[in-house]
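Trainee: 3D model of this:
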Amino acid sequence: MPDNALRGKTILVTGGAKNLGGSISRDLAAAGAGVAVHYHSRSDKGLAEDTVAACIAAGGDAFAIEADLTSVAEIRRVLDSVIGRYGSLYATVNTAGLAKGHSMTEVTEDEYDAHFAINAKAAFFVMAETAKRIDDGGKILNFVSSLLAAYTGRYSVYAGSKAPVEHFTRALSKELAGRRVSVNNLAPGPMDTSFFWDAAAPGEDAFSKAQTPYGELTKVEDVVPWVRFLLTDGWWLNGQTVFLNGGFATR
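Mentor: So this is what the prediction gives:
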């Protein structure tokens, strides 16, 4: 088995400034990794800087980088900046995403395009450009959604724009097999963060809780350990989507 310790490894976390991404950044830094904390817009700069400070205080190294990942040129700039700073890239953890909850009859063309630009196009090119630069034995981990296994309304565009990432993951895991690079997805259930609350309809939290045997939303702390596992001892998992939701949905 290869050496899977994260100390001294370089990891890019897209959407790494806040919510789940922020917790992942801090946890990986605590394991000794150098973490590139990507954030999307100027409004998140302060949160990104706070996360970088927490990463350094936890014992790792980190820096923040702003970029619009719907631009392939920007994706390339981010990855080249990471390698320029650290000299290599061990893993990319792609948490960036967009979610709005509307019925299909209310979805605008702009909303549709924005979801597919962030959840599908950006994910595709983050994976593809990472694959060109990643170390042999590295890891690519995407976040999708347990709604891919659920029978529900209101999230047609969100779930629909996440669905292609499963196919991208399977294809890339085959293409990188000779380099021992594993490519996987984590699919959390409805999570107790602003990402969920900003999209949820009134009462949706109670409905989501009722769908699990535990009667709870997924918590960030339920998910973060799986990231470290899949970047280390869980390397044998490849081309898969793990539905991490306490029983909210299965497939």
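
Trainee: contacts and neighbour counts: CA atoms only from here.
Mentor: Fine.

Trainee: in the stretch 51-200 of the chain, which spans are helices?
Mentor: 72-86, 109-115, 123-133, 156-175, 194-197 (DSSP state H, counting those that start in this stretch).

Trainee: which other residues reach the second one?
Mentor: Contacts made with helix 109-115 from outside it, assessed by Cα atoms under 8 Å, 6 or more residues apart in numbering, are listed as 97-99, 157-158, 161.

Trainee: Same check on the third one?
Mentor: Helix 123-133 is touched from outside by 69, 72, 75-76, 79, 88-89, 92, 94, 140, 142, 165, 168, 172, 176, with contacts defined as Cα under 8 Å, 6+ apart.

Trainee: repeat that with 6 Å
Mentor: Helix 123-133 has contacts (Cα atoms under 6 Å, 6 or more residues apart in numbering) with no other residue.

Trainee: so how far is it off the chain centroid?
Mentor: 13 Å (Cα atoms, centre = their mean, to the nearest Å).

Trainee: Repeat that for stretch 98-118.
Mentor: On Cα atoms, centre = their mean, the centre of stretch 98-118 falls 19 Å from the chain's centre.

Trainee: again with stretch 123-135
Mentor: With Cα atoms, centre = their mean, you get 14 Å for stretch 123-135.

Trainee: could the helices of the stretch 51-200 of the chain be laid out in TSV, adding mean neighbour count?
Mentor: Shown next, in TSV, are the helices of the stretch 51-200 of the chain (neighbours: other Cα atoms under 10 Å):
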stretch	mean neighbour count
helix 72-86	17
helix 109-115	15
helix 123-133	20
helix 156-175	20
helix 194-197	15
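
Trainee: okay, those helices in a markdown table with distance to Pro225 next?
Mentor: Below are the helices of the stretch 51-200 of the chain laid out as a markdown table (distance: least, Cα to Cα, whole Å):
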| stretch | distance to Pro225 |
| --- | --- |
| helix 72-86 | 24 |
| helix 109-115 | 28 |
| helix 123-133 | 22 |
| helix 156-175 | 21 |
| helix 194-197 | 20 |
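
Trainee: Following up with a second sequence; could you model it the same way so I can compare the two?
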Amino acid sequence: MPQIALITGATSGIGEACAHQFASQGYRLILLARREERLQQIARDLTEQYGVATNILVADVRLKDQVEEALATLSGADREIDVLVNNAGLSQGLDPIDKGNTDDWDTMIDTNVKGLLYVSRVVSGWMVNRGKGHVINIGSIAAKEVYPNGNVYCATKHAVDALSKGMRIDLLPHGIKVTAIHPGMVETEFSLVRFKGDAGRAKKVYEGLEPLVAPDIADAVWYAASRPAHVNINDLVIMPSAQATGTIVNRK
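Mentor: A predicted model of the protein is given here:
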């Protein structure tokens, strides 16, 4: 019986790359995201390329009822999830605290923190019942340091870091691994979302350097997931070689 990976935020960037990585290793996939057409296309691509079964769940992780209803459609063997990749996350805006948009704050907190919790609450319960599993949370360098105008986004990723530590303690007696992976600059839709579709501003973030790309992070996720049963990667920070901290980069 193939192992199962559930990946949130699976329609682009790191989530989509993780789907390809796990599919290439023969995993059955459960992909959760908001964009149904995109989910369907990715599922078709994965089946065509790797011959794996893929189940799609359409839900916005910010909405507890949607998450619970989507996950409730899984039954039997589909609940025997071996790896949960909590990837869904975003940043909105880049403003000082006194000028911050409170709607942006709500979106980041609801997605990055509450969304991760809503999914983890259900899936970790299934893992506890089985006595095994692995939760992999995608954080950020913003989980390790705070940079100018990053205030609320950094706070949400610090929360992901703290939650990962708390999960590791709580789930330890049940044989469940917990890993946090914290990327630096990765060129995905991230900056485009942060700057609300301003492609020019998003592109400038990566000018003059070679950033990470989504498959780099998917490779790290797979590394963590594929360790022997007695080995857990607790915490992994991954940066492009041109980046030293959240704000110090070498541009050419």
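
Trainee: Show me the two of the contacts of helix 109-115 of the first structure that sit farthest apart.
Mentor: Gly97 and Val157 (12.1 Å; Cα to Cα).

Trainee: if we can go back for a sec, output the contacts of helix 109-115 of the first structure in JSON lines; the columns should cover distance to Ser182 of the first structure.
Mentor: Below are those laid out as JSON lines (distance: Cα to Cα, whole Å):
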{"residue": "Gly97", "distance to Ser182 of the first structure": "21"}
{"residue": "Leu98", "distance to Ser182 of the first structure": "25"}
{"residue": "Ala99", "distance to Ser182 of the first structure": "27"}
{"residue": "Val157", "distance to Ser182 of the first structure": "28"}
{"residue": "Tyr158", "distance to Ser182 of the first structure": "25"}
{"residue": "Ser161", "distance to Ser182 of the first structure": "22"}
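
Trainee: wait, which of those residues is closest to Asp192 of the first structure?
Mentor: The closest of these, once distances to Asp192 of the first structure are taken by Cα to Cα, is Ala99, at 14.0 Å.

Trainee: ok, the counterpart of the closest one in the second structure - contacts?
Mentor: In the second structure, the residue equivalent to Ala99 of the first structure is Ser91, according to TM-score structural alignment. Applying Cα under 6 Å, 6+ apart to Ser91 of the second structure gives the contacts Arg194.

Trainee: so which of the contacts of helix 109-115 of the first structure comes closest to Phe196 of the first structure?
Mentor: Once Cα to Cα is applied, the member of the contacts of helix 109-115 of the first structure that ends up nearest Phe196 of the first structure is Ala99, at 7.9 Å.

Trainee: circling back to that earlier point, quick check: the match of Ala99 of the first structure vs Ala220 of the second structure, distance?
Mentor: Distance check for Ser91 of the second structure against Ala220 of the second structure: by Cα to Cα, to the nearest Å, it reads 22 Å.

Trainee: cool, His158 of the second structure as well?
Mentor: In terms of Cα to Cα, His158 of the second structure sits 20 Å off from Ala220 of the second structure.

Trainee: how much space between Glu189 of the second structure and Val213 of the second structure?
Mentor: On the measure of Cα to Cα, Glu189 of the second structure and Val213 of the second structure end up 11 Å apart.

Trainee: So what does Leu39 of the second structure match up with in the first structure?
Mentor: Checking TM-score structural alignment: Leu39 of the second structure goes with Ala48.

Trainee: so which helix or strand takes in its match?
Mentor: helix 45-57 (DSSP states H and E).

Trainee: Could you list every helix and strand that that helix packs against?
Mentor: Applying 3 or more Cα pairs under 6 Å, 6 or more residues apart in numbering; DSSP states H and E, we find helix 45-57 of the first structure packed against no helix or strand.

Trainee: ranges for the strands of the second structure?
Mentor: 4-8, 28-33, 54-58, 83-86, 133-138, 176-183, 235-238 (DSSP state E).

Trainee: okay, those strands, which one's buried deepest?
Mentor: strand 4-8 (a mean of 27; mean count of other Cα atoms under 10 Å).

Trainee: Just tell me the aligned range of it in the first structure.
Mentor: Counting by TM-score structural alignment, strand 4-8 of the second structure lines up with residues 10-14 of the first structure.

Trainee: contact partners of that stretch?
Mentor: 33-38, 89-96.

Trainee: go on, stretch 129-144 of the second structure?
Mentor: 82-87, 127, 154, 157-158, 161, 174-184.

Trainee: wait, what's in contact with the counterpart of Ala62 of the first structure in the second structure?
Mentor: Per TM-score structural alignment, the equivalent position to Ala62 of the first structure in the second structure is Thr54. With contact taken as Cα under 6 Å, 6+ apart, Thr54 of the second structure is in contact with 29-30, 43.

Trainee: These into a markdown table, with extra columns for distance to Asp198 of the second structure?
Mentor: Shown next, in a markdown table, are the contacts of Thr54 of the second structure (distance: Cα to Cα, whole Å):
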| residue | distance to Asp198 of the second structure |
| --- | --- |
| Leu29 | 33 |
| Ile30 | 31 |
| Ala43 | 29 |
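
Trainee: Next, see which of those are matched by contacts in the first structure.
Mentor: For those, the aligned pairs still in contact in the first structure (both residues aligned by TM-score structural alignment, their matches' Cα atoms under 6 Å) are 29-30, 43.
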